[in-house]
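Chemist: Following is a predicted model, sequence given first.
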Amino acid sequence: MRSGPIAAAREGRHTPEKKKQELTCAERPNCRCKGRQVHAKKEKARADVCGAAQSPPQGKAGTRRKEKARNEEKRMKKKKKQGKKRKWLIPLAVVLLAAVVFSVLVGTKVIRINTLLAAGYPVHGIDVSHYQGEIDWAAMKQQGMDFAYIKATEGSAHEDECFDKNWEQAKAAGMICGAYHFFSFESEGAKQAEHFIKKVGDLKGSLIPVVDVEYYGKYVKTPPDVEKVRKEVRDMIDALEGEYGEKPMIYCTYNVYRKYIEGVFDEVPLWIRNVYYPPEDIGRKWTLWQYTDRAQLDGYQGEEKSIDCNVFQGEKGQLNNYVIQ
């Protein structure tokens, strides 16, 4: 370090220049600082680094601007979030609408999905009564029908007027035939079995008999007593088995199955009706599935324009397991 007059003189020369680099707020024109801060110039940026220059204006105006900025940021985030929701809400709404429309069309039988699904089964058949009138059984055979269940009796006294002719002509056409009985809630099961046996007679070479249990008339709204129905159905099943040496089959709808048949007649072959979708949810093996009551086939002329169609769960050779020997 130098000392002496020369050094002092040099020091005196440089001191004012240094002070020019560090000015107080009072010495700076247009400075907004309230204190007497010292301002330094950055060598690199040559920019004012005063706290007043860096910080946003204080006071009510500054607070309002901050609040406005925060609100705008929130609004933009909310808008962006809503936009993302709309992106998946629209496709979801379209899918739900399509599902509702499809369900309505299936429920009203405009779309007959069962017909497409049933086509995958190898063995098909029909069930008929006097409602189909005169039937051309050869034409039924030509349209791929392998078997037919024909109504024989109802209750303890009624006979189907077309049974004899249908039975004879269907067998002559080479159809595998079976006879069914429409169960009455107003007659004893044993008497109904006796009536059926008397009408149908020998069934060797034919399919096992069927007991058709479904609601009708006033019983649609007021189903009969569960235990009473089960007893009478059991009496009829036992009587038919005693006569023909084979357990008969029970035909029923889902409602009747759940209320009277499920868990009680599990050893009896089941013919289930479901005209909306395959009966895979029934909870047990089924033998026949009535998949539609709206089929339109050639070869019959009666008051009923539609005909019931069914499939067998198995190959054609396995259908012989249900033929009385």
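Modeler: Great, that's in hand.
Chemist: Please make it C-alpha for all contacts and neighbour counts, starting now.
Modeler: Fine.
Chemist: Name the SS class of residue 278, please.
Modeler: Secondary structure for residue 278, judged by DSSP: H, G, I helix; E, B strand; the rest coil, is coil.
Chemist: which residues touch it?
Modeler: The contact partners of residue 278, by Cα atoms under 8 Å, 6 or more residues apart in numbering, come to 114, 117, 289, 291.
Chemist: Stretch 107-120 spans what distance, first to last residue?
Modeler: 22 Å (Cα to Cα, to the nearest Å).
Chemist: So which bits of that stretch are buried?
Modeler: Going by neighbour count (16 or more other Cα atoms under 10 Å), the buried part of stretch 107-120 is 109, 112, 113, 114, 115, 118.
Chemist: picking that back up, next, format the contacts of residue 278 as TSV and append secondary structure and distance to residue 191.
Modeler: Below are the contacts of residue 278 laid out as TSV (DSSP: H, G, I helix; E, B strand; the rest coil; distance: Cα to Cα, whole Å):
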residue	secondary structure	distance to residue 191
114	helix	37
117	helix	39
289	strand	28
291	strand	31
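Chemist: Between all of those, which two are separated the most?
Modeler: 117 and 289 (11.6 Å; Cα to Cα).
Chemist: which helix of the chain spans the most residues?
Modeler: Across the chain, the longest stretch assigned as helix under DSSP state H is helix 60-107.
Chemist: picking up where we left off before, include distance to residue 285 and secondary structure when you put the buried residues of stretch 107-120 into a markdown table, please.
Modeler: Below are these laid out as a markdown table (distance: Cα to Cα, whole Å; DSSP: H, G, I helix; E, B strand; the rest coil):
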| residue | distance to residue 285 | secondary structure |
| --- | --- | --- |
| 109 | 26 | coil |
| 112 | 23 | coil |
| 113 | 21 | helix |
| 114 | 18 | helix |
| 115 | 20 | helix |
| 118 | 16 | helix |
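Chemist: And here is the other one:
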Amino acid sequence: MRKKTVRRRTTVTRKSKKKSVFVTKVIRYLSWVLVGIFLVGIVYHYREGLAYYFSFKSNKVLSEAEESKHFSDVRNFQVLEKSEGKTIGLDVSEYQEKISWSYVDTLEQKYPLDFVFIRATVGNDRVDSEFKRNWLGAKENKMIRGAYHYYRPNENSIEQAELFIQTVTLKKGDLPPVLDIERLPKNQSIDSLKIGLKRWLTKVESHYKVRPIIYTGEKYYDDFLKEEFSDYLFWIANYNFYREEIQDEWLFWQFTEKAKVPGIKTNVDINIYNGDLQQLRFITVD
């Protein structure tokens, strides 16, 4: 009886192992099928961008840097195609090094670049090293220009506003000033941060007689700014591949940080204005 019992247990164990191996193979096979379907879906979704990209680039020798950003280029094209009729621009700082402004005209030799936001100041003590040159260069290139301040949460807000005011002179046809807020404070509460932001915005608006625009990331906007700063217009950054159209409530959308533009050696951010060129001119300084 003991021997028979042992044999039966062994048989059951072998059958269980075989069944387990079979189930594992089936699961693995189905996983690969699902991955394949997903990839086919991605290719189909971006089919126009892929067709445009490879037809446009096929007669060129691509550098390693260009090859590494194929997907970004395709997604950028997809976004631009869905933004037909809207105005396209860029934003720059000293990180773009010396810009040859006379060459800054189009993206992918197809989409005109009509406006540019230029970083002017950082915190309460630093002027962007390329601001003056970029500010003049953009004007000479007949682009609609705007200046922005990178806000440091742990520094005095009034001092930051004063530095921006001392640095930037807005003229007729320039865009409203921009407050760039991206980080959370280290030594103060969120409520204190919001008080500081409002002080900066109020002082700058009082000086230029125009309400500033706020730049931030989509999550930061949703979590901290959307409700209490609803009186302001927003410039939102979101580079996620699934986001392909600007939201109705956004004034500007920074949809990529990996674009190549003539006259600029480095990658650069590209933005979409939620309207046409005539509407963009309407919001400029009188």
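Modeler: Here it is on my side, so go on. Note that the structure is predicted; figures quoted are calculated from it, not measured.
Chemist: Any idea what the TM-score is?
Modeler: After superposition, the two chains reach a TM-score (TM-score structural alignment, normalised by the length of structure 2) of 0.71; 229 aligned residues with a Cα RMSD of 3.1 Å.
Chemist: How far away from the center of its chain is the longest helix of structure 1?
Modeler: For helix 60-107 of structure 1, the distance from its own C-alpha centre to the chain's C-alpha centre is 28 Å (Cα atoms, centre = their mean, to the nearest Å).
Chemist: Remind me what it packs against, helices and strands.
Modeler: If contacts are counted by 3 or more Cα pairs under 8 Å, 6 or more residues apart in numbering; DSSP states H and E, helix 60-107 of structure 1 sits against no helix or strand.
Chemist: let's see 10 Å
Modeler: helix 113-118 (3 or more Cα pairs under 10 Å, 6 or more residues apart in numbering; DSSP states H and E).
Chemist: Please state the offset of the helix it packs on from the chain centre?
Modeler: Distance, centroid of helix 113-118 of structure 1 to centroid of chain: 16 Å (Cα atoms, centre = their mean).
Chemist: and the counterpart of residue 115 of structure 1 in structure 2, what does it touch?
Modeler: Aligned counterpart of residue 115 of structure 1 in structure 2: residue 77 (TM-score structural alignment). Residues near residue 77 of structure 2 by Cα atoms under 10 Å, 6 or more residues apart in numbering: 46, 48, 49, 50, 52, 53, 71, 83, 107, 108, 111, 244.
Chemist: if I line the two up, what does residue 104 of structure 2 land on in structure 1?
Modeler: Using TM-score structural alignment, residue 104 of structure 2 lines up with residue 140 in structure 1.
Chemist: Correct me if wrong: its match contacts residue 296.
Modeler: No - between residue 140 of structure 1 and residue 296 there is no contact under Cα atoms under 10 Å: 11.3 Å.
Chemist: Looking at these two, which is more packed in?
Modeler: Taking other Cα atoms under 10 Å, residue 140 of structure 1 and residue 296 do not tie; residue 140 has more neighbours (22 against 12).
Chemist: gap between that one and residue 307 of structure 1?
Modeler: From residue 140 of structure 1 to residue 307 of structure 1 the distance is 11 Å (Cα to Cα).
Chemist: Please apply the same query to residue 299 of structure 1.
Modeler: 11 Å.
Chemist: Which residues are in contact with each of these two?
Modeler: In contact with both residue 299 of structure 1 and residue 307: residue 132, using Cα under 10 Å, 6+ apart.
Chemist: Which of these two has more residues huddled nearby?
Modeler: residue 307 (18 against 14).
Chemist: so what corresponds to that one in structure 2?
Modeler: Checking TM-score structural alignment: residue 307 of structure 1 goes with residue 268.
Chemist: Residue 259 is in contact with its match, correct?
Modeler: Yes - Residue 268 of structure 2 is within contact range of residue 259, at 5.2 Å (criterion: Cα under 10 Å).
Chemist: what is in contact with these two at once?
Modeler: residue 90.
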